[in-house]
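Colleague: sequence first, predicted model second:
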Amino acid sequence: MGIELKEDTLAKLRQQLGREPTEAEVRAARDELLRRHYATMLATEMMMRDEAEEFSRRPPK
């Protein structure tokens, strides 16, 4: 899953604001998307690390 296209961000902001968004508003919206993606990646990495540690502690069958 990638970040949405700038055109999609613009369309969403136009609908939310009812006007043409400023460059600062577009940049802030895109920055928020990036922060959410990075947070999701971090959470996934932490869960996978925990799972790997748990798996490595299990005795072999």
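Modeller: That came through, no problem.
Colleague: only C-alpha atoms from now on, for both contacts and neighbour counts.
Modeller: OK.
Colleague: which helix in the protein has the most residues?
Modeller: helix 23-57 (DSSP state H).
Colleague: residue nearest the centroid of this protein?
Modeller: Computing the C-alpha centroid of the chain and ranking residues by C-alpha atoms, centre = their mean puts residue 37 first, at 1.7 Å.
Colleague: contacting residues around the residue lying closest to that residue once chain neighbours are set aside?
Modeller: With sequence-adjacent residues excluded and distances taken as C-alpha to C-alpha, 6 or more residues apart in numbering, residue 37 is closest to residue 3, at 7.7 Å. Listed by C-alpha atoms under 8 Å, 6 or more residues apart in numbering, the contact set of residue 3 reads 33-34, 37.
Colleague: below is structure B, check it against A:
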Amino acid sequence: MKTFWHLLVVLLGALGLLVGFQAVQLLFFGVLSASGAGRVAGSALMAVLLLLLAANSLSKARSA
């Protein structure tokens, strides 16, 4: 049960980071890049960061 709550907190934190990052991304990259290439690159970077966060959380949950 402890693992479930740990993963839930991590997922909610990741969702909060994603929403915050998307807001900053729209403010800066959306203005700077008319073609949308900045938004695509930012989304890809955020996806990689979320995957790394999830992998790290799973490894910590397994070792606990």
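Modeller: Structure received. All values derive from a computational prediction rather than experimental measurement.
Colleague: make a markdown table out of the contacts of residue 3 of structure 1 and add distance to residue 14 of structure 1.
Modeller: Compiled in a markdown table, the contacts of residue 3 of structure 1 are given as follows (distance: C-alpha to C-alpha, whole Å):
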| residue | distance to residue 14 of structure 1 |
| --- | --- |
| 33 | 17 |
| 34 | 20 |
| 37 | 22 |
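Colleague: can you give me the angle the biggest helix by length in structure 2 makes with helix 37-63?
Modeller: When structure 2 is scanned for its longest helix (criterion: DSSP H), the result is helix 2-32. Relative orientation of helix 2-32 of structure 2 and helix 37-63, computed by axes from the mean of the first three to the mean of the last three C-alpha atoms, to 10 degrees: 170 degrees.
Colleague: distance of the residue nearest to residue 37 of structure 1 from residue 38 of structure 1?
Modeller: Distance, residue 3 of structure 1 to residue 38 of structure 1, by C-alpha to C-alpha, to the nearest Å: 11 Å.
Colleague: the counterpart of residue 26 of structure 1 in structure 2 and residue 14 of structure 2, how far apart?
Modeller: When structure 2 is aligned by TM-score structural alignment, the residue opposite residue 26 of structure 1 is residue 39. Note on residue 39 of structure 2: its distance to residue 14 of structure 2, by C-alpha to C-alpha, is 18 Å.
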